[in-house]
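Engineer: Okay, predicted coordinates and the sequence, questions at the end:
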Amino acid sequence: MEERSGVSRRDFLKISTIAAAVPVVSGPKMVLAAGEQVPVHGPGKVPMTFNVNGKTYKASLEPRVTLLDALRDSLDITGAKRVCDKAECGACTVLLDDKPVYACSMLAIEGQGKKITTVEALMENGKLHPIQQAFVDNDASQCGFCTPGFVVACKAMLDKHPDPTPDDLLHELSGNICRCGTYAGIRGAIAQAARKGA
């Protein structure tokens, strides 16, 4: 019988298992991504700070929590609506540094250090923002689920295009859907708000 040299299969598997577990147990809190060292957050909750509607909020959340869930469930800011939860309808639209984003498809942790604006911030001193008033005046909402997202997206559009063309409307609001079909009222609301310099 020949003598085998080296490591047995059983010993090899034991050593491999231990070697594979070491990075998990004592792994670095930094990873290389796109050529840069970036911090790893989690598992478990991590402290986060948000600037929402001009106020500072602190929360302890898991890194996997979306901005929509953080706003609605942790910060009790419920204007942005969960409708499709797939970044297809726009009901959850908020402004991130004055640019519209779907809160359902963005991680809350990405919102740190940025200015987050929701529909609640548009009303000042009990007075509706001109876009909100235009939605009321033009009967631009039916069930109301899409309205907060449309209002926020319209504000972003009118800030960018004070006198929007039909092409501007198609492009800037293409991510917002009204399943009730009140698009004529929405167009009327935008025209009224633009005339009033919203």
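Structural biologist: That came in fine, so what should we check first?
Engineer: use CA for all of it now, contacts and neighbours both
Structural biologist: Fine.
Engineer: Identify each buried residue in the lengthiest helix in the chain, please.
Structural biologist: Criterion DSSP state H: the longest helix present in the chain is helix 9-26. Neighbour counts over helix 9-26 (16 or more other Cα atoms under 10 Å) mark no residue as buried.
Engineer: by contact count, what packs against the next helix or strand after that helix?
Structural biologist: Moving toward the C-terminus from helix 9-26, the first helix or strand encountered (DSSP states H and E) is strand 30-33. With contacts taken as 3 or more Cα pairs under 8 Å, 6 or more residues apart in numbering; DSSP states H and E, strand 30-33 sits against strand 36-39.
Engineer: Take this one as well and set it beside the first:
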Amino acid sequence: MKQRKLKLGVLGSGSGTNMQAILDAIEAGSLHAEIVLVLSDQEDAFILERARRVGIPAGLIDCGGFRSKFPEEKQAIVAQRLLGAGVDLVCLAGFMRLVKAELLNAFPQRVLNIHPSLLPAYPGLMAWKQAVDDGAAESGCTVHYVDVGMDTGPIIQQARVPVLEGDTAETLHQRIQVQEHRLYPEVIQGMASVLLG
């Protein structure tokens, strides 16, 4: 019997390059999954356009007018939308709001994030700039389970990226993204083996 595909729900706030990397891996046959729902807290986020272009249902997360807060009752609604779409695994892709219990409890150990540093170093925003400003010798990216903290969940896998002499925040970020786009689909494929058996 042919194994079914892992159903992914993606939450993002920006351009969606990590979601595109997931789509590319699916297209290439290296990731046995399908994205069934894309949600964003930003109406003009390009991640929504990327989804619509390939026929993936996409929608807006109503955060009740808050700029950075993600109200708990709104998280419960998002959880129901994801469950209703049959999502197995939730992937955060540049999602800029903290996820809390209402969403995490609906998907125990099934919410992933990719962060552009070697956690626990440099959590939070602009991690690549933090690394350059700090004079770090290396940076990278981390795929981790999401918990209620900011970038504090258990680490699944990391990729290292050296900080080169003369690196700016932008040049380092570009090289980190290359590794993000490789690592995230790989980890998701590993999760497919675990979740679908």
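Structural biologist: That came in fine, so what should we check first? Quantities reported herein were computed from a predicted structural model and do not represent experimental measurements.
Engineer: So after superposing, what's the score?
Structural biologist: Here the TM-score for the pair of chains, by TM-score structural alignment, normalised by the length of the second structure, is 0.24; 79 aligned residues with a Cα RMSD of 5.3 Å.
Engineer: before we move on, back to that, and the contacts of the longest helix of the first structure?
Structural biologist: Where contact means Cα atoms under 8 Å, 6 or more residues apart in numbering, no residue beyond helix 9-26 of the first structure reaches it.
Engineer: got it, and stretch 174-190 of the second structure?
Structural biologist: Stretch 174-190 of the second structure is contacted by residues 17-18, 21-22, 25, 30-33, 114, 116, 139-141, 143, 156-159, 161 when judged by Cα under 8 Å, 6+ apart.
Engineer: Give the buried residues for it.
Structural biologist: Buried residues in stretch 174-190 of the second structure (16+ other Cα under 10 Å): 176-177, 179-181, 183-189.
Engineer: out of these, which one sits closest to Q75 of the second structure?
Structural biologist: Comparing these against Q75 of the second structure with Cα to Cα places I188 closest, at 22.7 Å.
Engineer: secondary structure element for that closest one?
Structural biologist: Assigned by DSSP H and E, I188 of the second structure belongs to helix 169-196.
Engineer: related to what we said a few turns ago, which among the contacts of stretch 174-190 of the second structure end up buried?
Structural biologist: 17-18, 21-22, 25, 31-33, 114, 116, 139-141, 143, 158-159, 161.
Engineer: packing partners for the regular element (helix or strand) spanning G188 of the first structure?
Structural biologist: According to DSSP H and E, G188 of the first structure maps onto helix 183-195. The helices and strands touching helix 183-195 of the first structure, judged by 3+ Cα pairs under 8 Å, 6+ apart, are helix 130-137.
Engineer: quick one, the helix it packs on and helix 183-195 angle?
Structural biologist: 140 degrees (axes from the mean of the first three to the mean of the last three Cα atoms, to 10 degrees).
Engineer: next SSE after helix 130-137 of the first structure?
Structural biologist: Per DSSP H and E, the first helix or strand lying C-terminal to helix 130-137 of the first structure is helix 147-160.
Engineer: List the buried residues for that next one?
Structural biologist: Neighbour-count burial for helix 147-160 of the first structure flags 147-159 (criterion: 16+ other Cα under 10 Å).
Engineer: just those now: which is nearest L68 of the first structure?
Structural biologist: Nearest to L68 of the first structure among the buried residues of helix 147-160 of the first structure, counting by Cα to Cα, is G149 at 12.0 Å.
Engineer: so how far is T117 of the first structure from the closest one?
Structural biologist: Relative to T117 of the first structure, G149 of the first structure is positioned 11 Å away (Cα to Cα, to the nearest Å).
Engineer: ok, now K14 of the first structure?
Structural biologist: For K14 of the first structure relative to T117 of the first structure (Cα to Cα), the value is 54 Å.
Engineer: likewise A184 of the first structure?
Structural biologist: Taking Cα to Cα, one finds A184 of the first structure at 26 Å from T117 of the first structure.
Engineer: If you count surrounding residues, which of these two has more?
Structural biologist: Between A184 of the first structure and T117, counting by other Cα atoms under 10 Å, T117 is the more crowded of the two (21 against 12).
Engineer: hang on, the more buried one packs against L96?
Structural biologist: Yes: if you go by Cα atoms under 8 Å, T117 of the first structure and L96 touch, sitting 6.5 Å apart.
Engineer: Just the element for K7 of the second structure, please.
Structural biologist: Using DSSP H and E, K7 of the second structure sits in strand 6-12.
Engineer: After that strand, which helix or strand is next? Please name it.
Structural biologist: Sequence-wise, the next helix or strand downstream of strand 6-12 of the second structure (DSSP H and E) is helix 17-28.
Engineer: what sits up against that following helix?
Structural biologist: Contact partners of helix 17-28 of the second structure, identified using Cα under 8 Å, 6+ apart, comprise 10, 31-35, 47, 50, 93-94, 180-182, 184-185.
Engineer: Many thanks, have a good one.
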